[in-house]
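Participant: Predicted model follows, preceded by the sequence.
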Amino acid sequence: MTDPVSLCSNRIQLDDPLADGRQSEMAARIWRGTARLLRGAGFACLPELTLASGRRADLLALGPRHELWIVEVKSSIADLRADGKWPDYRQHCDRLFFATHPDVPADIFPEDAGLIVSDGFGAEILRDAPEHKLAAATRKAVTLRFARSAALKLHDLTDPDSRRLFEGL
């Protein structure tokens, strides 16, 4: 399988079904380490999931007890300062985290969200996120969106030409 870091470098193939093209190489490294941490805890992670609100979560993680976590990846101080939409993600998850790398100061992140630090190979939760349980109907809707998106990404991997045939559906 293609490494997520190479997908976000200047060598991106435009027809690569996993390439999103919006993330920096550093953001891809943060994502990779964070996803490895969460997978080790029994979560399945999906990048760049568009939510019902139209916002796009950097990483949505579905846990072994059906819990939903959103992780916003921030690769720099400027990246965090430019993002005022992150509070909107709370309506789509049970816990909201930020993930960054060790060179970004931890004290700039809001204290009412969790904090994960990733070196690209692994990650550590420095601050747990407060829990705010989703309503059952919202949980079902987000979980179905997660499943549909994951299935489409898998289909794109196994049949890359289908993405061009059915764009916009």
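Facilitator: It's in. Keep in mind that what you see is a predicted model, and the values were worked out from it rather than measured.
Participant: hey, let's count contacts and neighbours off CA atoms from now on
Facilitator: Noted.
Participant: How far does the longest helix along the chain sit from its chain's centre?
Facilitator: Ranked by residue count and defined by DSSP state H, the top helix of the chain is helix 136-158. Here the centre of mass of C-alpha atoms in helix 136-158, compared against the chain's by C-alpha atoms, centre = their mean, to the nearest Å, lies 13 Å away.
Participant: A further structure is provided below for comparison with the first:
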Amino acid sequence: MPIISPHSDNPLVDGRQSDRAMMVRRGVQRLFSDLRLSMVPELSLASGRRADLVALNPAGEIWIVEIKSSIEDFRCDSKWPDYRSHCDRLFFATHAGVPTEIFPQECGLIIADTWSGHMVREAPEHRLAATTRKAMLLRFARAAADRLLLAELAAG
């Protein structure tokens, strides 16, 4: 086994996330933690897409947050409408350096930095069908449990 590996052992970081995107994610995670939401970052969906952050609120609603770190990041992304079929509420999250008017009004909006986030606009509710909700809850729970096990094994 090599001492140095070009591959990350962290399943939450695959090298595609910029420093800005990670900063936004940390801020959103702190905001959601204050709101008592449970979260799983980088969750693979049944569609084959991967959501930047999936959260579960105390009422059982599933929220997806799509993180955009720049205008270019938003403009070259056409996959975000697909996330709506996997959540009750869809949000965009970005930082203060990105103009908020580029984001669609039919989605929630969060501005975040390293320390926290601010919900600029609530996301409208689009209730999931019961079968989709169950599938998402199972996907969420299995990912969270698998990651906890990996963390415990890595800690020794």
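Facilitator: The structure has been received and is ready for your questions. Just so you know, these numbers come straight off a predicted model, no measurement behind them.
Participant: Please state the offset of the very next helix or strand once past the longest helix of the first structure from the chain centre?
Facilitator: In the C-terminal direction, the helix or strand that comes right after helix 136-158 of the first structure (DSSP states H and E) is helix 160-165. On the basis of C-alpha atoms, centre = their mean, helix 160-165 of the first structure is displaced by 24 Å from the centre of the chain it belongs to.
Participant: Determine the set of other helices and strands touching helix 160-165 of the first structure.
Facilitator: Helix 160-165 of the first structure sits against helix 136-158, with contacts defined as 3 or more C-alpha pairs under 8 Å, 6 or more residues apart in numbering; DSSP states H and E.
Participant: Trp115 of the second structure pairs with which position in the first structure?
Facilitator: Mapped onto the first structure by TM-score structural alignment, Trp115 of the second structure lines up with Phe121.
Participant: tell me the SS of its match?
Facilitator: Here Phe121 of the first structure is recorded as coil under DSSP: H, G, I helix; E, B strand; the rest coil.
Participant: helix or strand for the most centrally placed residue in the second structure, which one?
Facilitator: In the second structure, the residue lying closest to the centroid (C-alpha atoms, centre = their mean) is Leu53, at 1.1 Å. In this structure, Leu53 of the second structure sits in strand 50-56 according to DSSP H and E.
Participant: Any buried residues in that strand, and which?
Facilitator: With burial defined by 16 or more other C-alpha atoms under 10 Å, the residues of strand 50-56 of the second structure counted as buried are Ala51, Asp52, Leu53, Val54, Ala55, Leu56.
Participant: Can you list the residue ranges for helices in the second structure?
Facilitator: Taking DSSP H as the test, the helices found in the second structure are 19-34, 71-75, 130-155.
Participant: quick one: which of those is nearest Leu12 of the second structure?
Facilitator: Proximity of these to Leu12 of the second structure was assessed by C-alpha to C-alpha; the nearest stretch is helix 130-155, lying at 9.2 Å.
Participant: neighbouring contacts of stretch 96-105 of the second structure?
Facilitator: In this structure, residues lying in contact with stretch 96-105 of the second structure by C-alpha atoms under 8 Å, 6 or more residues apart in numbering are Ser69, Ser70, Ile71, Phe92, Leu109, Ile111, Ala112, Asp113.
Participant: Just to confirm, what residue range of the first structure does it align onto?
Facilitator: Per the alignment by TM-score structural alignment, stretch 96-105 of the second structure matches residues 102-111 in the first structure.
Participant: for stretch 15-22 of the second structure, same thing?
Facilitator: Stretch 15-22 of the second structure maps onto residues 21-28 of the first structure, going by TM-score structural alignment.
Participant: Regarding that stretch, how distant is the last residue from the first?
Facilitator: End-to-end distance of stretch 21-28 of the first structure: 10 Å, with C-alpha to C-alpha, to the nearest Å as the criterion.
Participant: now do stretch 108-123 of the first structure
Facilitator: End-to-end distance of stretch 108-123 of the first structure: 18 Å, with C-alpha to C-alpha as the criterion.
Participant: What of stretch 94-102 of the second structure?
Facilitator: Taking C-alpha to C-alpha, the span from the opening residue of stretch 94-102 of the second structure to its closing residue is 11 Å.
Participant: Distance from the chain centre to it, please.
Facilitator: Chain-centre distance of stretch 94-102 of the second structure: 17 Å, with C-alpha atoms, centre = their mean.
Participant: So for it, what gets flagged as buried?
Facilitator: Of all the residues in stretch 94-102 of the second structure, those buried under the rule 16+ other C-alpha under 10 Å are Thr94, His95, Val98, Thr100.
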